[in-house]
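# Okay, here's the prediction I keep looking at, along with the sequence it came from:
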Amino acid sequence: MDWKIELIFVPVTDVDRAKEFYTRIGFHADIDASPSQDVRFVQLTPPGSACSIAIGEGLGSDVPPGTLDVIQVVVADADAALAQLRAVGVDAEGVEELDWGRFVSFRDPDGNRWALQELVPYD
């Protein structure tokens, strides 16, 4: 039986600000629905990913905004990812060279930390 991670909740304080940030860095806005006055569900997917993130209001999460550290995403080229983030005004850090990959990191407007990993050949 396959186990697939397909949705990760990312806690934010301002849904519109977070949605603008994530779409600016290239995520696709899949869903933005408000089934009631107390609930808003926004699903965004990074380009090429089978896993999406969810942000919103009234979703029942007790995770405080800005506390996720680290969501890790694999990219083909860390240098290109860093350049893309900086081109749209994101204060990204990198490229950090480690034995298990090349890394770029950034935070969303709430402080949730992301790491982008370029895989390196393993001997």
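Structure received. Numbering: from 1, shown residues only.

# From here on, just use CA atoms for contacts and neighbour counts.
OK.

# what's the longest strand belonging to the chain in contact with?
Taking DSSP state E as the criterion, the chain has its longest strand at strand 28-36. Under the criterion CA atoms under 8 Å, 6 or more residues apart in numbering, residues Lys19, Thr23, Arg40, Phe41, Val42, Gln43, Leu44, Thr45, Pro46, Pro47 lie in contact with strand 28-36.

# do stretch 95-103 as well
Contacting residues not belonging to stretch 95-103 are listed as Ala78, Asp79, Leu82, Gly94, Val104, Ala115, Leu116, Gln117, Glu118, Leu119, Val120, Tyr122 [CA under 8 Å, 6+ apart].

# Presented hereafter is structure B, for comparison with structure A:
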Amino acid sequence: MNPTAAVAETATGTATTNTDLKVEALVIPVADVDRSKNFYQDLGWRLDADFRFDNGFRVVQLTPPGSPASVQFGTKITSQRPGTAEGIYLVVTDIAAARRRLAALGADVSDVFHPKVAGGQFGRIADGRADGPAGDRASYGSFATFRDPDGNSFLIQEVTSRIRGRVDPGATEFASHSDLVGALERAAVAHGEHEARNGGEHDQNWPEWYAAYMVAEQHGDDLPQ
């Protein structure tokens, strides 16, 4: 028996499986709480909490736009040295637009880059970066980076379609208005190509085709033609 299920059965008398374990918050170490709070709020991140206690403990939580997970920092919240958090992924559907937006809000964002790859898109990643987005804007392939005032680093990654199996097959969700707009725009381009392949006639069933395309793209399934 699975150990987790065994523990649940012992505690309740009934075996349970597939308990949701949702990543809700990541703790990042900072030196100046108010400076960090202002920095992230200036980037448009939602302030969820700022709790102070008599023993000196303080926790601040902010959430990036459209994100299901948040970041936390404060005093007496971690023993990590300020600035040592690395490689926190921020996933976007348009890397160029995200970079422009963050730069306009005051973040020192790198230029867009993609890894040097040997042997094709999913081949061995060689050392170094190549300028600009990945060829054909391949999903998972384009990046930019920025750091907060302490040096904690964030990696922005463009993901427009998921590898099959990485999304809950029972749910299709768009985290923000811009994500939904991007999905609709890609579906519109693909649908135009679909109509062209079929003699250029208007497709009366376009809402169903759009929906099928957007669901398949997000889940990593075969796209309708």
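Sure thing, it's come through. Everything numeric here is computed off the predicted structure, so don't read it as measured data.

# TM-score for these two?
The TM-score (TM-score structural alignment, normalised by the length of structure 1) is 0.91; 122 aligned residues with a CA RMSD of 1.6 Å.

# Specify, as a residue range, where the longest strand of structure 1 falls in structure 2.
The alignment of strand 28-36 of structure 1 onto structure 2 (TM-score structural alignment) spans residues 46-54.

# Buried residues, the matching stretch. List them.
Arg46, Leu47 (16 or more other CA atoms under 10 Å).

# what's the offset of it from the middle of its chain?
Its chain's C-alpha centre lies 24 Å from the corresponding centre of stretch 46-54 of structure 2 when counted by CA atoms, centre = their mean, to the nearest Å.

# Can you give me the distance of the counterpart of Asp62 of structure 1 in structure 2 to Asp94 of structure 2?
Taking TM-score structural alignment as the criterion, the aligned counterpart of Asp62 of structure 1 in structure 2 is Ser79. The gap separating Ser79 of structure 2 from Asp94 of structure 2 is 35 Å, by CA to CA, to the nearest Å.

# ok, those two, which is more surrounded?
Asp94 (17 against 8; other CA atoms under 10 Å).

# The more buried one pairs with which position in structure 1?
Per TM-score structural alignment, Asp94 of structure 2 is aligned with Asp77.

# Contacts only, for its match.
Applying CA under 8 Å, 6+ apart, one finds that Asp77 of structure 1 lies in contact with Glu118.

# and if we set it to 10 Å?
Asp77 of structure 1 sits next to Arg102, Phe103, Val104, Leu116, Gln117, Glu118, Leu119 when contact means CA atoms under 10 Å, 6 or more residues apart in numbering.

# With secondary structure, distance to Ala54 of structure 1 and neighbour count added, can I get these in a markdown table?
As requested, the contacts of Asp77 of structure 1 are arranged in a markdown table below (DSSP: H, G, I helix; E, B strand; the rest coil; distance: CA to CA, whole Å; neighbours: other CA atoms under 10 Å):
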| residue | secondary structure | distance to Ala54 of structure 1 | neighbour count |
| --- | --- | --- | --- |
| Arg102 | strand | 27 | 21 |
| Phe103 | strand | 24 | 25 |
| Val104 | strand | 22 | 24 |
| Leu116 | strand | 19 | 24 |
| Gln117 | strand | 21 | 24 |
| Glu118 | strand | 24 | 21 |
| Leu119 | coil | 26 | 16 |
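
# a markdown table for these, including distance to Ala87 of structure 1?
Conversion of the contacts of Asp77 of structure 1 to a markdown table gives the following (distance: CA to CA, whole Å):
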| residue | distance to Ala87 of structure 1 |
| --- | --- |
| Arg102 | 19 |
| Phe103 | 18 |
| Val104 | 14 |
| Leu116 | 16 |
| Gln117 | 19 |
| Glu118 | 19 |
| Leu119 | 23 |
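
# can you give me the helices for structure 1?
Ranges of helices in structure 1, per DSSP state H, are 15-24, 78-87.

# okay if I get those as CSV plus mean neighbour count and distance to Leu68 of structure 1?
Listed next are the helices of structure 1 as CSV, based on neighbours: other CA atoms under 10 Å; distance: least, CA to CA, whole Å:
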stretch, mean neighbour count, distance to Leu68 of structure 1
helix 15-24, 16, 14
helix 78-87, 16, 19
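
# and Ile71 of structure 1, which of those helices is closest to it?
Nearest to Ile71 of structure 1 among the helices of structure 1 is helix 15-24; the distance by CA to CA comes to 13.6 Å.

# Hmm, Arg107 and Val70 of structure 1 touching each other?
Yes. The pair Val70 of structure 1 / Arg107 is scored as a contact, 9.4 Å apart, by CA atoms under 10 Å.

# For the residue nearest the centre of structure 2, which non-adjacent residue is spatially closest?
Ranked by distance to the mean C-alpha position of structure 2 (CA atoms, centre = their mean), the top residue is Val91 at 2.6 Å. The shortest distance from Val91 of structure 2 to any residue other than its chain neighbours is 4.9 Å, reached at Gln157 (CA to CA, 6 or more residues apart in numbering).
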